[in-house]
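A.B. asks: I would like the atomic coordinates for the input below:
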Amino acid sequence: MSDYKLEDEFISRTEKNLRAIEKLSREGESVYEVTQLINSLLGLLVYPRENFFDEIPEITRETMIKQGWPLPDEEISQIQNLRDLVKNMRNAVAHINIEFSANKNEIEGIRFKNYDIHDEGRKKPLWIGVYKLEPLKKFVNMLLARISKNKPLR
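C.D. replies: Here you go, the predicted model:
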C-alpha cells in the first residue's frame, strides 16, 4: 500500500471513529468527546500533513467567513487563509501546545499555540487561537469535507 492510500485510509478511519463517538454521545453513552476530538485533530492535521499539506487550498480569511468556517478567537497574530490555520493548529497539536479551558469538570474550549522552532523555552508564541468546542467540531467537520474533496476517501 502506498503512503498516499495509507493516509487516505487513516483519515477515513479517523472520521469513522469521530462519528461513532458522536453517535454514542447522542445516545446518552458516557464517552469522551473532547478526547476523540483531539485524537481526530492528530489524525487530520499531524499524521497526513507532510505529504498533502500543499494540497490544502489557500482559501482567504474573508472567503472562509463567507463559507461559514468557524475561526478561532485569535489572541496573537491572525491567520490569512485556511492553510495558515491548519499549519498553526497542526503545530500546536503536534508539539502539545494546547490548553483546555473548563467550567467545573466540563471542557469548554481549547487554546492552540504555535511557536517558532527556535523558541525552545516557548516564551513568545507566534500565534494563539482559541476555539470553543462547538465551533471546533464544526471546523473539523468542514476540514473533513475539504480533505474529502481533495482526496477521495474510501
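
A.B. asks: from here on, just use CA atoms for contacts and neighbour counts.
C.D. replies: Will do.

A.B. asks: in the longest strand seen in the chain, what's buried?
C.D. replies: Assignment by DSSP state E gives strand 106-115 as the longest strand of the chain. For strand 106-115, the neighbour count (16 or more other Cα atoms under 10 Å) marks 109-115 as buried.

A.B. asks: roughly how far apart are the residue lying closest to Asn97 once chain neighbours are set aside and Ile128?
C.D. replies: Nearest residue to Asn97 in three dimensions, chain neighbours excluded: Lys113, at 5.4 Å (Cα to Cα, 6 or more residues apart in numbering). Distance of Lys113 to Ile128, computed by Cα to Cα, to the nearest Å: 5 Å.

A.B. asks: same check, this time on Ala94
C.D. replies: 15 Å.

A.B. asks: wait, Ser25 sits on Val31?
C.D. replies: Yes. Using Cα atoms under 8 Å, Ser25 is in contact with Val31, at 6.2 Å.

A.B. asks: what helices and strands are in contact with the helix of greatest length in the chain?
C.D. replies: Looking across the chain with DSSP state H, the single longest helix is helix 3-26. For helix 3-26, the elements it packs on are helix 33-41, judged by 3 or more Cα pairs under 8 Å, 6 or more residues apart in numbering; DSSP states H and E.

A.B. asks: in the helix it packs on, which residues are buried?
C.D. replies: Across helix 33-41, burial judged by 16+ other Cα under 10 Å covers 33-34, 36-37, 39-41.

A.B. asks: Phe139: what's it in contact with?
C.D. replies: Going by Cα atoms under 8 Å, 6 or more residues apart in numbering, Phe139 touches 69-71.

A.B. asks: let's go with 10 Å and repeat that
C.D. replies: Contacts here follow Cα atoms under 10 Å, 6 or more residues apart in numbering; on that basis Phe139 touches 68-72, 131, 133, 145.

A.B. asks: another one to check against the first:
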Amino acid sequence: MEYDEMFERDFIARTLEIVEQYEKYIMKSVSETQQFEVTLLINCLLGLLIFPREHCFNSIPAKPIDELEEWGLSPDFIQNWGRHPGKLKSEKHYTLVEFVYRLRNAVAHARLRPHGNGVRITSLEFTDEHDFCAVVPFDNLKIFVTKLAQSVKPPPKFLRDFQ
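C.D. replies: Below you'll find the predicted structure:
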C-alpha cells in the first residue's frame, strides 16, 4: 500500500482519535471554562467531514436522512434543503450523500453559526450558497462525524484517477 493511501485513511482515523482523547483526558482534568470541545470539533471537521467527502465520496451510503437515527441524524435538523447543486445526481438528493456534501461546503466556506443556551454552545448551524440550512445539536454532530469517519474507505490510488 502506498503512503498516500494510508495517509488518507489514517488522517481520518487519527482525527477521530484526537476528539476521543480530548474527551477522555482533557475534559476530565480542566474546569468548564477551559473546555473547548466545540472549538476542537470544528477544527477537526477537516478530517472528519471534508476529508471523507473529498477522498471517499463514493463510499458514503446514499441512505435517506430519516433512516440515519443511529448516525445521530434526524430530518428535523434540516431547516431547508434549498436548491440542489447541479453536481449532485438526483438519486442522491435528500440522502446522507447530499447532507455530507452540504455540510462540507458550509465548513469549507466558514458558513457555521453557533447556537447556545447562554452558557454553552448546544448546536451548530450549517448553511451554503444554495440556501441549505441545518441546525445540528453538538452531541449529534459528534455521533454523526464518528459514524462517517468509521464508515468511509478511500479508494485505491489507481481508481482515484478515474473518479
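
A.B. asks: circling back: can you find the partner of the residue nearest to Asn97 of structure 1 in structure 2?
C.D. replies: Matched by TM-score structural alignment, Lys113 of structure 1 corresponds to Thr127 in structure 2.

A.B. asks: what of Lys23 of structure 1?
C.D. replies: In structure 2, Lys23 of structure 1 lands on Lys24 (TM-score structural alignment).

A.B. asks: just list the residues touching that match, thanks.
C.D. replies: By Cα under 10 Å, 6+ apart, the contact list for Lys24 of structure 2 reads Ile18.

A.B. asks: how about the residue sitting nearest the centre point of structure 1, what does it touch?
C.D. replies: For structure 1, Leu41 is the residue whose C-alpha lies nearest the centre (Cα atoms, centre = their mean; 4.4 Å). The contact partners of Leu41 of structure 1, by Cα under 10 Å, 6+ apart, come to 14, 35, 47, 86, 89-90, 93-94, 140.

A.B. asks: that older thread, would you turn the buried residues of strand 106-115 of structure 1 into CSV with distance to Asn81 of structure 1?
C.D. replies: Listed next are the buried residues of strand 106-115 of structure 1 as CSV, based on distance: Cα to Cα, whole Å:
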residue, distance to Asn81 of structure 1
Gly109, 22
Ile110, 20
Arg111, 19
Phe112, 17
Lys113, 17
Asn114, 16
Tyr115, 18
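
A.B. asks: helix/strand/coil for Ala134 of structure 2?
C.D. replies: For Ala134 of structure 2, the assignment made with DSSP: H, G, I helix; E, B strand; the rest coil gives strand.

A.B. asks: that one and Val100 touch, don't they?
C.D. replies: No. Under the criterion of Cα atoms under 10 Å, Ala134 of structure 2 makes no contact with Val100, lying 11.3 Å away.

A.B. asks: any buried residues in the longest helix of structure 1, and which?
C.D. replies: Within helix 3-26 of structure 1, the residues scored as buried using 16+ other Cα under 10 Å are 7-8, 10-15, 17-18, 21-22.

A.B. asks: which position in structure 2 pairs with His95 of structure 1?
C.D. replies: By TM-score structural alignment, His95 of structure 1 lines up with His109.

A.B. asks: neighbours around Glu27 of structure 1, how many?
C.D. replies: Applying other Cα atoms under 10 Å, we find 9 other residues in the vicinity of Glu27 of structure 1.

A.B. asks: likewise for Lys153 of structure 2?
C.D. replies: 19.

A.B. asks: quick one, what contacts it?
C.D. replies: Contacts of Lys153 of structure 2 were listed using Cα under 10 Å, 6+ apart, and they are 5, 8-9, 12, 52, 55-60.

A.B. asks: just the element for it, please.
C.D. replies: Under DSSP states H and E, no helix or strand contains Lys153 of structure 2.

A.B. asks: please report how far it lies from Ser59 of structure 2.
C.D. replies: Where Ser59 of structure 2 is concerned, Lys153 of structure 2 sits at a distance of 6 Å (Cα to Cα).

A.B. asks: give the equivalent position in structure 1 for Leu68 of structure 2.
C.D. replies: Here Leu68 of structure 2 is matched to Met64 in structure 1, going by TM-score structural alignment.

A.B. asks: wait, that match sits on Asp84?
C.D. replies: No. The criterion here is Cα under 10 Å, and Met64 of structure 1 misses it with Asp84 at 11.9 Å.
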